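Asks: Pasting the sequence and the predicted coordinates here, then a few questions.
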Amino acid sequence: MEKQTLPNSTLILVFGILSIVGCCCYGFGIIFAIIAIIMAKKATALYNENPELYTGYQNVKTGKILAIIGLIVSALYLAYVIFMFATVGYDGILEMQEEIMKNYGG
């Protein structure tokens, strides 16, 4: 029997990459990471039933690792943003940005 590509193996990899790219977009990386991890869990279960029938498991493993990294970095960044809003507020963040732009010639 001919080998098939695991369903959504490329999509899992893409979502893993998007979770890292989206980590600085106020939580969008978390969404992609969770979707990639859930899809990777399903694909891993399917692969473990009949590993000789499927190819593309490397994409699933890589996408899952990237999604875990993206989830951690996104959660840390989101916690940092919440902390900044709780301590200095929106006006304080704007003042910091203006000061940085003035000091570094932006």
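Replies: Right, received. Where do you want to start?

Asks: hey, let's count contacts and neighbours off CA atoms from now on
Replies: Fine.

Asks: What segments of the protein are helices?
Replies: In the chain, helices defined by DSSP state H lie at 9-21, 28-49, 57-87, 89-103, listed in chain order.

Asks: try this one next to it:
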Amino acid sequence: MQMALPNATIVLVLGILSIVTCCCFYGLIGLVLGIVALILSRKDKQNYLANMSYYTVSSYKNLNAGRVCAIIGLILSAIALLFCILFAIFFGFSALNDQEALKEILREMQ
């Protein structure tokens, strides 16, 4: 009797959450969730390739879908983090949290 891969559902959920949270807290939450999903998927993929007859194909497909979502989430989170870093470099850290400070900086630039 075949069984599902142990972390396939977790990887899929973490991959989806990494996409959803890619803009939360400067992209750091999405980065962490995506990295964890990729680490877990690597272990399960090795288990599946070593013993294909023990695991279901559908759980392997879920694992691959979660892996793809995690990669997309990592890319989006990295872009969000890079944007926040560049924003902080050009406008300062105070502009990230205070809209009035950002408006004043933009007025000074004109």
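Replies: Ah, there it is. Note that this is a predicted model, so its numbers are computed, not measured.

Asks: Superposing both, give me the TM-score.
Replies: For this chain pair, the superposition-based TM-score is 0.85 by TM-score structural alignment, normalised by the length of structure 1; 98 aligned residues with a CA RMSD of 1.8 Å.

Asks: Tell me which of the helices of structure 1 approaches E2 of structure 1 most closely.
Replies: helix 28-49 (14.7 Å; CA to CA).

Asks: And that closest one, what's buried?
Replies: Under the neighbour-count criterion of 16 or more other CA atoms under 10 Å, helix 28-49 of structure 1 has 28-37, 39-40, 43-44, 47 buried.

Asks: And stretch 61-81 of structure 2, by the same measure?
Replies: Buried, per 16+ other CA under 10 Å, within stretch 61-81 of structure 2: 62-81.

Asks: cool, and stretch 15-30 of structure 1?
Replies: Neighbour-count burial for stretch 15-30 of structure 1, counted by 16+ other CA under 10 Å, picks out 15-20, 22-24, 26-30.

Asks: mind checking how far that stretch is from the chain centre?
Replies: Chain-centre distance of stretch 15-30 of structure 1: 4 Å, with CA atoms, centre = their mean, to the nearest Å.

Asks: Could you do stretch 88-97 of structure 1 as well?
Replies: On CA atoms, centre = their mean, the centre of stretch 88-97 of structure 1 falls 27 Å from that of its chain.

Asks: Cool, thanks, signing off.
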